[in-house]
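Visitor: Take a look and give me a structure for this.
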Amino acid sequence: MSKVMGLVPEIRPVDAAARAAARERQAQLLKPPGSLGRLEDVAAWVAGVTGRARPGVPRTRVVVAAADHGVVAEGVSAFPQEVTGQMLGAFGAGWAAITVLAEHAGADVVLVDAGVIAPPDGVAAVDVGLPTPSRNLAVEPALMEDEVRSAIRAGRALAGRAQADGVDLLIAGEMGIGNTTPAACLTAALCGLSPEAVVGRGTGVDDAGLWRKRAVIARALDLHGPHLDDPLEILRRLGGGELAVLAGLALGAGEHGLGLICDGVIATAAIAVAAELAPELKPRLLAGHRSVEPAHEHLLSRLGLRPLVELDLRLGEGSGAATALLLVNAACRLHDGMATFAEAGVAGA
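Guide: From the prediction side, this is the model:
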């Protein structure tokens, strides 16, 4: 516990009165009770995390943290490492899935260089000063202790900036060639699972690549096994730059009273570490979707979250959460815009 003193903030509880008032309004709206299903639950969740019984459409920010990983040297990815920086450039140009979806959903996007080997010129990204790439987790810890702490503080600061800008909800997005391997390692360590239970094909490795990936994860878990009883050590040894920043972003969401929509397996792995460090964070989380990556189901179960959508997505970037944001916005519009039976002059049941 001494390792996290000063690092893990006090988490602000959700506003139970605002959530209860939203539930009461839902019961009075011009519809049979419960007939809008989970849209009613989502509206109440937004009310609770914002503290506003009628929150209106929430202001949302997508934070996309990008990083490269030393474990790519083990042949765990179907794509070359330079793609990370190239995709960061595509985000900056607005050409990627997450930037298109964010614009459609009315969210802004903040880019973070959490350890990119070849960051593109001319892209406005917050540089948090992490190593490029992180170290090979199959042979040594991915990050040094000062690096993981610095990354968590950077994520918390990003959440603080969002709160100061009037943001209500955050989406944690990521980009990093090879980062499904550290995400699978984190999942296995947190949930006590075997490599076979948590490893998928990521961005499309072939059968030989899948075998290598499982073997690398088994080596990493064996190497770091004596130290995996501490969430911070799990993140430091088996994570990476973007994962540590996103863990800090999740803690910062709780610290500053924001809601956080979880994306796919990589972002959710980082958020799950944050929830291990601060379990009271969980009521501020909403699962945007369920990825086809096998580790994601285990992470959602550990967090006690049920996804809003299931579309067989496996892209990352925050794209699944941004897709779910369209439903969150719709739920809030219904909650605020519908009339009650009394207001419409319609006889209630």
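Visitor: okay, CA-based contacts and neighbour counts for the rest of this
Guide: Noted.
Visitor: Same question for residue 170, what's its three-state structure.
Guide: strand (DSSP: H, G, I helix; E, B strand; the rest coil).
Visitor: ok, how many other residues are close to it?
Guide: Look at residue 170: counted by other C-alpha atoms under 10 Å, it has 29 neighbours.
Visitor: In contact with it, which residues?
Guide: 60, 61, 62, 63, 159, 253, 258, 259, 260, 261 (C-alpha atoms under 8 Å, 6 or more residues apart in numbering).
Visitor: again with residue 284
Guide: Neighbour list for residue 284: 14, 49, 253, 254, 258, 259, 260 [criterion: C-alpha under 8 Å, 6+ apart].
Visitor: from those, which single one is nearest residue 103?
Guide: Residue 103 has its nearest neighbour among those in residue 260, at 18.0 Å by C-alpha to C-alpha.
Visitor: Quick one: list the elements packing against the helix or strand harbouring that closest one.
Guide: For residue 260, the host element (DSSP states H and E) is strand 259-262. Helices and strands touching strand 259-262, by 3 or more C-alpha pairs under 8 Å, 6 or more residues apart in numbering; DSSP states H and E, are helix 38-50, strand 169-175, helix 241-255, strand 285-287.
Visitor: how much does the second one deviate in direction from helix 241-255?
Guide: Put simply, strand 169-175 runs at 170 degrees to helix 241-255, going by axes from the mean of the first three to the mean of the last three C-alpha atoms, to 10 degrees.
Visitor: can you put the contacts of residue 170 in a markdown table and add distance to residue 224 and neighbour count?
Guide: Below are these laid out as a markdown table (distance: C-alpha to C-alpha, whole Å; neighbours: other C-alpha atoms under 10 Å):
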| residue | distance to residue 224 | neighbour count |
| --- | --- | --- |
| 60 | 37 | 26 |
| 61 | 35 | 25 |
| 62 | 32 | 27 |
| 63 | 30 | 25 |
| 159 | 30 | 29 |
| 253 | 29 | 30 |
| 258 | 34 | 28 |
| 259 | 33 | 29 |
| 260 | 30 | 31 |
| 261 | 30 | 28 |
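Visitor: Alongside the first, I'd like the structure of this one:
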Amino acid sequence: MTLIEALNAIGELDAEMMQKAQIRLDSLTKPLGSLGRLEEIVKQLAGITGELLPCVKNKKIIIMCADNGVVEEGVSSCPKSVTSSVTQNFLKGFTGVNVLSRHSGADTVVVDVGVDDDIDCEGIFGRKIRKGTWNIAKGPAMTRDEAIKAIETGIEIVGILKEQGVNLLGTGEMGVGNTTTSSAVASVLTGFEIGEMVGRGAGLTQEGLINKAEVIKKAIDINKPDATDPIDVLAKVGGFDIAALTGCFLGAAAYRLPIMIDGFISAAAALAAIKIKPQCKDYILPSHGSAEPGNKRIMEVLGMTPMLMLEMRLGEGSGAALAFHVIDAAVAAYREMGTFGDAQIEQYKPLA
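Guide: Prediction:
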């Protein structure tokens, strides 16, 4: 599915099924609305899937991996080689997201969309556009055609997973320097000042944080990304991983699959996707409130409230893996609780 085809395929949620889900929720043996946001989650899932009893047992976390040329500017405490190492370690099963996804009954899907290394590991989706982006402090990260190719890669991966029967997606990433590119993308698309977006990433010193903010300002000044054109923003100051995740959010909406934001990087991608096609917001669920300051700003702009507040900034899809437990609990309560008819008790009624 091309980008244009995906955009044309994105429609409204199934309002009739959401109404039916609300009727069922109100018939369960509990005070009306007493499960709070769990009820909203279930209604959203019903609207996305068009199913009264949605299933979320086949869960996958898509991890987009790519390098960023801006690391030349000293914006990360990690060497660039870490991207390739961690990408390959995802296949060994001992990274943070591996542990947390196993605990939530999910699998990881690893995609090399631009790692600066020749990775030949069975189990990795090889979709390399190029070995890393160019340095955004000196010019655009990629061409517009490359940005669209990255977006369409995300759409493609979602389509493959849809065919495999996956019914709930999480998003993750790996790429040294990608909190810098995410800060640049988010600052342009939200209008917030760079200082409100930039954080310490993998553990920068105060001096490093100042340099990071200056590099981002320089990149925006040099490239002059058009805030009204999200693809232009991704191409000029983004990364292959962010653009591919943008495609995942658009693809999930096109294929009518619920998809979860992880932390700051995937939130920047979700923001870009929603700017491209506002309707895709209805298919997205936020997982946790990342410790990166820019994540809070994006959530404010999108009008979203994370399910969990754990001060995490690991990335990789780790927050999405944890929030899968919340989704599972919401669906289990909705599907398995008895109704007032089952319990033979009088239904709770609000006071007049």
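Visitor: quick revisit: which other residues reach the strand holding residue 260 of structure 1?
Guide: 46, 49-50, 168-172, 250, 253, 268, 271, 284-289, 321.
Visitor: So for residue 96 of structure 1, which of the helices and strands packed on strand 259-262 of structure 1 sits nearest?
Guide: Taking C-alpha to C-alpha, strand 169-175 is the member of those nearest to residue 96 of structure 1, at 11.2 Å.
Visitor: Superpose on structure 2 and give me the mean offset of the closest one.
Guide: Mean deviation of strand 169-175 of structure 1 relative to structure 2 after superposition (mean C-alpha distance after the TM-score superposition for structure 1): 1.0 Å.
Visitor: what's the mean distance for whichever helix or strand residue 62 of structure 2 is part of versus structure 1?
Guide: Using DSSP H and E, residue 62 of structure 2 falls within strand 59-66. Taken over the aligned residues, the distance from strand 59-66 of structure 2 to structure 1 averages 0.8 Å (mean C-alpha distance after the TM-score superposition for structure 1).
Visitor: any residues touching that strand, and which ones?
Guide: With contacts defined as C-alpha under 8 Å, 6+ apart, strand 59-66 of structure 2 is touched by 83, 87, 101, 105-116, 131-132, 166-175, 239-242, 244-245, 316-317, 320-321.
Visitor: List the contacts of the closest residue to residue 283 of structure 1 other than its chain neighbours.
Guide: With sequence-adjacent residues excluded and distances taken as C-alpha to C-alpha, 6 or more residues apart in numbering, residue 283 of structure 1 is closest to residue 14, at 6.9 Å. Taking C-alpha under 8 Å, 6+ apart, we find residue 14 of structure 1 in contact with 48, 49, 50, 51, 257, 283, 284.
Visitor: Tell me how far residue 14 of structure 1 lies from residue 134 of structure 1.
Guide: 35 Å (C-alpha to C-alpha, to the nearest Å).
Visitor: Also residue 127 of structure 1?
Guide: Using C-alpha to C-alpha, residue 127 of structure 1 is found at 15 Å from residue 134 of structure 1.
Visitor: Mind checking which of the two has more residues around it?
Guide: Counting neighbours by other C-alpha under 10 Å for residue 127 of structure 1 and for residue 134 shows that residue 134 has the greater number, 25 against 16.
Visitor: Neighbours of the closest residue in space to that one that isn't next to it in sequence, how many?
Guide: In space, and not counting its chain neighbours, residue 134 of structure 1 is closest to residue 69: 4.9 Å by C-alpha to C-alpha, 6+ apart. Residue 69 of structure 1 has 29 neighbours, counted by other C-alpha under 10 Å.
Visitor: same check, this time on residue 344 of structure 2
Guide: Residues lying near residue 344 of structure 2 (other C-alpha under 10 Å) number 10.
Visitor: residues in contact with the counterpart of it in structure 1?
Guide: Counting by TM-score structural alignment, residue 344 of structure 2 corresponds to residue 345 in structure 1. Neighbour list for residue 345 of structure 1: empty [criterion: C-alpha under 8 Å, 6+ apart].
Visitor: how close does residue 345 of structure 1 sit to residue 21 of structure 1?
Guide: In this view, residue 345 of structure 1 and residue 21 of structure 1 are 21 Å apart by C-alpha to C-alpha.
Visitor: Give me the mean deviation of the strand holding residue 260 of structure 1 from structure 2.
Guide: With mean C-alpha distance after the TM-score superposition for structure 1, strand 259-262 of structure 1 averages 0.9 Å from its match.
Visitor: right, and residue 163 of structure 1 touches residue 255 too?
Guide: No. Here residue 163 of structure 1 does not reach residue 255: they are 10.0 Å apart, not a contact under C-alpha atoms under 8 Å.
Visitor: Excluding chain neighbours, what is closest to residue 209 of structure 1?
Guide: Nearest residue to residue 209 of structure 1, sequence neighbours excluded (C-alpha to C-alpha, 6+ apart): residue 76, at 6.0 Å.
Visitor: Helices along the stretch 1-150 of structure 2, start to end?
Guide: 3-9, 15-27, 37-49, 81-89, 96-103, 144-163 (DSSP state H, counting those that start in this stretch).
Visitor: Looking at the ones you listed, spot the one closest to residue 179 of structure 2.
Guide: With distances scored as C-alpha to C-alpha, the stretch of the helices of the stretch 1-150 of structure 2 nearest to residue 179 of structure 2 is helix 81-89 (13.2 Å).
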